[in-house]
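Undergrad: sharing a model that was predicted from the sequence below.
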Amino acid sequence: MTILVTGATGHLGRLVIDSLIARGVDPSTIRAGARDAAKASDLEARGVQVVRVDYNNPETVAAAVDGADAVLLISSSEVGKRIAQHQVVVDAARAVGVPKLVYTSATKATTSDLVLAPEHKATEEAIAAAGIPAVILRNNWYTENYAADVARAKETGVIAASAGDGRVASASRGDFAEAAAVVLTQDGHIGQVYELGGDVAWNFDDLAAAASEVTGREVRYTPLTTEEHATALEAAGLDAGTIGFVTTLDANIRDGALAETDGTLSRLLGRPTTPLIEGLRAAL
């Protein structure tokens, strides 16, 4: 069985490969797809096949997909370009009749107001239209996304956000990577859409408490209005596009876009998801 992992040099991709090998997959049957193969030399040293996968170059994608029994399409990091890039992989998978395509989507992608949802929704629709046997992994937020906030809080004692009392059902990247490895290697998942999140949905007071424990100093959460948050981000030197993205995301969180968790991730893993404090400590 040959498994292609796209985006293999990214944080999630590397962890997926780690999880596949930990589950007993022969490294020589894993294809690590990377835009820059030189960045995957460590994977090659472990016996993993390294192939060039550039979402902007359909020929590289077609060659990498050919002969694969399962393909993990890790969503592109280029927000705004994802739909066209993902379509390249979908088209290649359809052309060669890939038996299983696994896609890392976003929570409630087809119905959510989450700022990142539209590109994921379009990709899910493209996969369905192609008629490819697929598994959709709708990943909630990575705990590691807040590592930089906690690192700053070690100096300032403050985590400021405009998320109100919104909750985030985050889990560690390792948890989501292991779930991907499970569905790539097990039968019985085709056609499933899994809403994946941590066992506990925390709010930003909880995040501040976790930061206090991890950093060893008191950290408090300072709730801001959207306008106050935008002003603070502008003062920090962020551009208008980034400010709009960050404040919209916090508004999504405030409205509950990342709050739902039903235990699906822990059931796939066969264990509890990584607690917030442990995830942050490992990330730092």
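TA: Received it, and whenever you're ready, just let me know what you need. Numbers count the residues shown, from 1 in each chain.

Undergrad: could you use CA atoms for every contact and neighbour count after this?
TA: OK.

Undergrad: all strands for the protein, in order.
TA: Assigned by DSSP state E, the strands in the chain fall at 3-5, 30-34, 49-52, 70-73, 101-106, 134-139, 158-161, 193-196, 220-223.

Undergrad: check which helices and strands the second one sits against.
TA: It stands for strand 30-34. strand 3-5, strand 49-52 (3 or more C-alpha pairs under 8 Å, 6 or more residues apart in numbering; DSSP states H and E).

Undergrad: what's near enough to touch the residue nearest to Thr222 when sequence neighbours are not counted?
TA: Spatial nearest neighbour of Thr222, excluding adjacent residues (C-alpha to C-alpha, 6 or more residues apart in numbering): Ala160 at 4.6 Å. Neighbouring residues of Ala160 by C-alpha atoms under 8 Å, 6 or more residues apart in numbering: Tyr221, Thr222, Pro223, Leu224, His229.

Undergrad: how far away is Ala160 from Tyr146?
TA: Ala160 sits 12 Å away from Tyr146, going by C-alpha to C-alpha, to the nearest Å.

Undergrad: could you give the number of residues near Ala209?
TA: Neighbour count for Ala209, taken as other C-alpha atoms under 10 Å: 16.

Undergrad: one more structure, for comparison:
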Amino acid sequence: MRTAVVGGNGKTGRAVRDALARRGVDSVSIGRGEWPTLASAMAGCESAYLIAPNLHPDEPAYVAEALAAMRTAGVTRVVYHSVASPYAPQMPHHLGKARSEDLVRRSGLSWTILQPGAYLQNLDLGADLAVPYDVHAVFGFADLGEVGEAAGVVLTEDGHVGATYELASRVASPADLAAETGHRAARVEVAVDHPWLRAMFDYYDRHGLPVGTRPLSMLLGRP
């Protein structure tokens, strides 16, 4: 079995490739340089893990092009890396993933969708924590390595075709996480140029981003 990891040079792609390697699965990393010849780059791959660049201005178009290349290359299995709560009208980049999920479901390929929460690794938990939103907002945080392991499970084991899984390792607020390591958390105002980021922080202020932990526990075989 050989798997293409589209977007495989970023932190998520590396985590997925490492997890596949531990399962004895060969993978090929496909970055932006291979995009003009995407179908050729995926030749010989039976499956693909699809990650779009962060805040892509037109993720549905990106995903549609990738899916078309997969069909041309003979890929029959795709796992799409989405986001927790994709249908959130206040966050345009989440809506892009919701529309992309629809494309994946109608692609004609055997599909699975993973919807991870915010990565724990995005927070510096070794010092006082500063975030541009309410420190008491509740999130379902996902450990990057565990997301990679979940990807390895759904790509290599039976029973996951047609499934959509939200992924979180734990539920907490930034204030909770900081307190666990003896630090403080504070909200800080930062200059934000991208309107989608401002919309995201405003959403976090009001609603956080809760995600349940049971699906990830199930995929990793935890009691």
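TA: Alright, I've got the coordinates. On a predicted model such as this, the values are computed, not experimentally measured, just so you know.

Undergrad: could I get the TM-score for this pair?
TA: Once the chains are laid over each other, their TM-score by TM-score structural alignment, normalised by the length of the second structure reads 0.87; 223 aligned residues with a C-alpha RMSD of 2.4 Å.

Undergrad: picking up where we left off before, for Phe245 of the first structure, find the nearest of the helices and strands packed on strand 30-34 of the first structure.
TA: strand 3-5 (28.3 Å; C-alpha to C-alpha).

Undergrad: what's that closest one packed up against?
TA: Right, strand 3-5 of the first structure is packed against helix 11-22, strand 30-34, strand 70-73 by 3+ C-alpha pairs under 8 Å, 6+ apart.

Undergrad: and the ones you listed: which comes nearest Ser105 of the first structure?
TA: Nearest of those (C-alpha to C-alpha): strand 70-73, 9.4 Å.

Undergrad: which part of the second structure matches the closest one?
TA: Mapped onto the second structure using TM-score structural alignment, strand 70-73 of the first structure spans residues 47-50.

Undergrad: now check the first structure for the residue matching Arg71 of the second structure.
TA: Under the alignment (TM-score structural alignment), Arg71 of the second structure maps onto Arg94.

Undergrad: again, but for Gln121 of the second structure
TA: Using TM-score structural alignment, Gln121 of the second structure lines up with Glu144 in the first structure.

Undergrad: residues in contact with its match?
TA: Ser172, Arg173, Gly279, Leu280, Ala283.

Undergrad: can you find the partner of the second one in the second structure?
TA: If I follow you right, that is Arg173 of the first structure. That one, Arg173 of the first structure, aligns with Leu144 by TM-score structural alignment.

Undergrad: its match - nearest residue in space that isn't next to it in sequence?
TA: The shortest distance from Leu144 of the second structure to any non-neighbouring residue, by C-alpha to C-alpha, 6+ apart, is to Tyr119 (6.1 Å).

Undergrad: next one: Leu268 of the first structure
TA: Nearest non-adjacent residue to Leu268 of the first structure, counting by C-alpha to C-alpha, 6+ apart: Ala179, 6.2 Å away.

Undergrad: before we move on, what about Met70 of the second structure?
TA: The nearest residue in space to Met70 of the second structure (C-alpha to C-alpha, 6+ apart) is Ala39, at 6.2 Å.

Undergrad: do Thr213 of the second structure as well
TA: Excluding the flanking residues, the one nearest Thr213 of the second structure by C-alpha to C-alpha, 6+ apart is Ala168, at 4.9 Å.

Undergrad: neighbours around the counterpart of the one you found in the first structure, how many?
TA: Residue correspondence to the first structure (TM-score structural alignment): Ala168 of the second structure is matched to Gly197. The tally of other residues near Gly197 of the first structure (other C-alpha under 10 Å) stands at 30.
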